[in-house]
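Asker: sequence unknown, structure follows:
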């Protein structure tokens, strides 16, 4: 039997990261490949308490169908959570709950992108965003970044040249780059949005995972300083990296007309995000449990990031360059070829599997002109001793 598939599938391929996971069943492998939080960090007792409270207080609301826009108590809690981080003028009705922030990206693709339209993304950027936007036929343009995030002068040139439907950015501890957009550049991005009437999408799943000093305010929090910028700004948030990815709770703040279209498309997709998960998250936030959880994960990931940085310098030396992360889940590194050693991260990944350690080569994170010397390491799910052993194996792979 021969099936005919939609032509849009010709634009995408299976995730390189998901394919890599098939190799991780080898006994004793140390994985730096995943982009997920450590399950040992989940506040099981607090989530159980939130479940019990939700079922006691409002079992019908937790177990019945719900509004596509989201469970109202959760929308209000999320608005308060954003207000605590400097966002002004946001009420519960100003956001919609999504099934993870990944669904927010899919809804943006459905509502804004079509064959022949253009989207600008960072180079490198979140692999699933590249796949999602390509699924809807968009032509993707890569905006260069450095340690301070997207290069705004170059971004403006690309906006003028391509007139994109949207610009997608991860300003805080980006995946995979770990870069943090500077305060000055954040304000300039908002000014560009108004000047060129271009929609900016701020994806912010990692902003709460800082290790020492907090990052600059989000674009959404800064928008009140740039008149008119709120009309050209979408903010996507998530509880996956800070509470539990299994709850699949994300949210999107967007201009009212776009939010209405996104709600309509979500009706067609899944009717609504799990009311049980939403009620659980709402009770968790209402109980004031999040600050303690954040303090724990920040301290743990901070120690692991430091251990990975120290191990890379010790084991790989001049053969690798990277910026020590100040938050998030990743180290983004580049092979220098010093001492005649490898410059191709794809080849290093194959050697590393043989040594019992896995990571993700950087090439799939670029929508164009990939830097094949780059690679991503996640320090989130391995303890400090395991990190040191894994990086030592990586060093042997490079020898």
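Answerer: Structure received. Please read these numbers as outputs of a predicted model, since none were measured by experiment.

Asker: contacts and neighbour counts: CA atoms only from here.
Answerer: OK.

Asker: Next up, the contacts around the residue nearest to residue 136 when sequence neighbours are not counted.
Answerer: Nearest non-adjacent residue to residue 136, counting by CA to CA, 6 or more residues apart in numbering: residue 114, 5.4 Å away. Neighbouring residues of residue 114 by CA atoms under 8 Å, 6 or more residues apart in numbering: 136-138.

Asker: Name the surrounding residues that touch stretch 102-109.
Answerer: 98, 129, 132-133, 136, 236, 250-252, 262, 265-266.

Asker: can the residues you listed go into TSV with extra columns for secondary structure, neighbour count and distance to residue 373?
Answerer: Putting those into TSV (DSSP: H, G, I helix; E, B strand; the rest coil; neighbours: other CA atoms under 10 Å; distance: CA to CA, whole Å) gives the following:
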residue	secondary structure	neighbour count	distance to residue 373
98	strand	30	35
129	helix	18	22
132	helix	21	25
133	helix	25	25
136	coil	23	29
236	strand	26	30
250	strand	24	33
251	strand	25	35
252	strand	28	34
262	helix	25	38
265	helix	18	39
266	helix	22	39
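
Asker: Out of those residues, which comes closest to residue 193?
Answerer: Nearest to residue 193 among the contacts of stretch 102-109, counting by CA to CA, is residue 236 at 16.8 Å.

Asker: One more to weigh against that first structure:
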């Protein structure tokens, strides 16, 4: 075995193998070797960090992040809710609370989900610190190093990062306009019977904006049941529907107790509250709760009480209708701009809701290579390659339309499409 050698990088000494591969260690300021876990080397969040950095720059027209529009936040309603909580129950709101979450909030969520077809009670719900914690808890509960996680291809960038942090292997399944391709899913299941988990976003998928058909959902659920494969169904965008009829969730059709459902307030109320939830069968929910207790004991008492009071005093569905009307207008505007200005041979999805659409450009364009050009022209998107677990797709990109103003959408789309046309002309 060759000895590692060191070199200076970003002002610190990093340790590298002779092949040029970094070791999971580095030196601190005293020069002592710090030995990190193998796991941390799989936690490459630089792409997500760079996206968040771009969205924070006021000079950038950002179609990159999945940020809700700030004007969509019910600031005054939440302020009144916070005032009410702190005035009436201040000490309790600032204290530790139950690890499963606030019982009155979980009961409200259970009623809401029962109306949507999911059979559950408050006891079937665990409050988590945003959906991202739900992904992490699934990793803790199900995954060992080397395990396979089946997922759509492409899929949510931060889910890939979360699962890779457990040293597992995302196993991509082909998708089309109706969802996972059943024939490819069955091939993957037969070839990988050791697979531990399936992660899916069937409604207004991130990054494509597509929605699975009912038939495809039934088919995927039947295959998962046959192979005894747990499903993590992520649905942060499902309430933001602008057209078409709702499609039942997999959880609402789950009779075997293999589906864990993840919901969130981030897109319909506020991401700053950091409130999400898991719905799962009792034995499975107990495992999630144990994993959560080891991570942070409980989700913020204050945030839960504020959300609970907001739901008590306000109409969440009215807020969702208001947000949906705003986002539909921006989606329609972005689609019209793209249809007018994208180069010949390009295509984009037409999401019925959610926050994203997906652009596929003609062969010869590398959306990652064009990022510096876009940044110089003050426009940002996320290259499609970030979302693929199983192929190097260079000509795709994800666009967010919820956070930019109408003027920014028109100007940013024009600049972006001009860069794409110029790149094609230059060959």
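Answerer: Now that the structure is in, tell me what you want to look at. The model shown is predicted, which means the values in this text are computed figures rather than measured ones.

Asker: sorry, back to before: and the residue nearest to residue 136 of the first structure, what's its match in the second structure?
Answerer: Per TM-score structural alignment, the equivalent position to residue 114 of the first structure in the second structure is residue 144.

Asker: Tell me the counterpart residues of stretch 71-78 of the first structure in the second structure, please.
Answerer: The aligned range for stretch 71-78 of the first structure is 102-109, by TM-score structural alignment.

Asker: And the matching stretch, how far out from the chain middle?
Answerer: Centroid separation for stretch 102-109 of the second structure versus its chain: 24 Å, with CA atoms, centre = their mean, to the nearest Å.

Asker: In stretch 86-97 of the first structure, which of the residues would be classed as buried?
Answerer: Residues of stretch 86-97 of the first structure classed as buried by neighbour count (16 or more other CA atoms under 10 Å): 87, 90, 92, 94-97.

Asker: Please give me every residue in contact with whatever residue of the second structure lines up with residue 11 of the first structure.
Answerer: When the second structure is aligned by TM-score structural alignment, residue 11 of the first structure is paired with residue 42. Residue 42 of the second structure is in contact with 161, 164-167, counting by CA under 8 Å, 6+ apart.

Asker: which residue in the first structure lines up with residue 407 of the second structure?
Answerer: Checking TM-score structural alignment: residue 407 of the second structure goes with residue 385.

Asker: secondary structure element for that match?
Answerer: Per DSSP states H and E, residue 385 of the first structure falls inside helix 384-398.

Asker: dump the residue contacts of residue 189 of the second structure.
Answerer: Neighbours of residue 189 of the second structure in contact, by CA under 8 Å, 6+ apart: 195, 227.

Asker: you'd agree it is in a strand?
Answerer: No. Using DSSP: H, G, I helix; E, B strand; the rest coil, the assignment for residue 189 of the second structure is helix, not a strand.

Asker: Kindly state which residue of the first structure is aligned to it.
Answerer: In the first structure, residue 189 of the second structure lines up with residue 159, judged by TM-score structural alignment.

Asker: Check residue 379 of the second structure too.
Answerer: By TM-score structural alignment, residue 379 of the second structure lines up with residue 357.

Asker: which one is that match nearest to, not counting chain neighbours?
Answerer: Residue 357 of the first structure sits nearest to residue 30 (CA to CA, 6+ apart), 4.7 Å away.

Asker: so the one you found touches residue 354, yeah?
Answerer: No. Assessed by CA atoms under 8 Å, residue 30 of the first structure is found out of contact with residue 354, at 11.3 Å.

Asker: ok, the residue nearest the centre of the first structure - contacts?
Answerer: In the first structure, the residue lying closest to the centroid (CA atoms, centre = their mean) is residue 205, at 4.9 Å. Residue 205 of the first structure makes contacts with 101, 236-241, as judged by CA under 8 Å, 6+ apart.

Asker: I'd like the secondary structure assignment at it, please.
Answerer: Relying on three-state DSSP, one would call residue 205 of the first structure coil.
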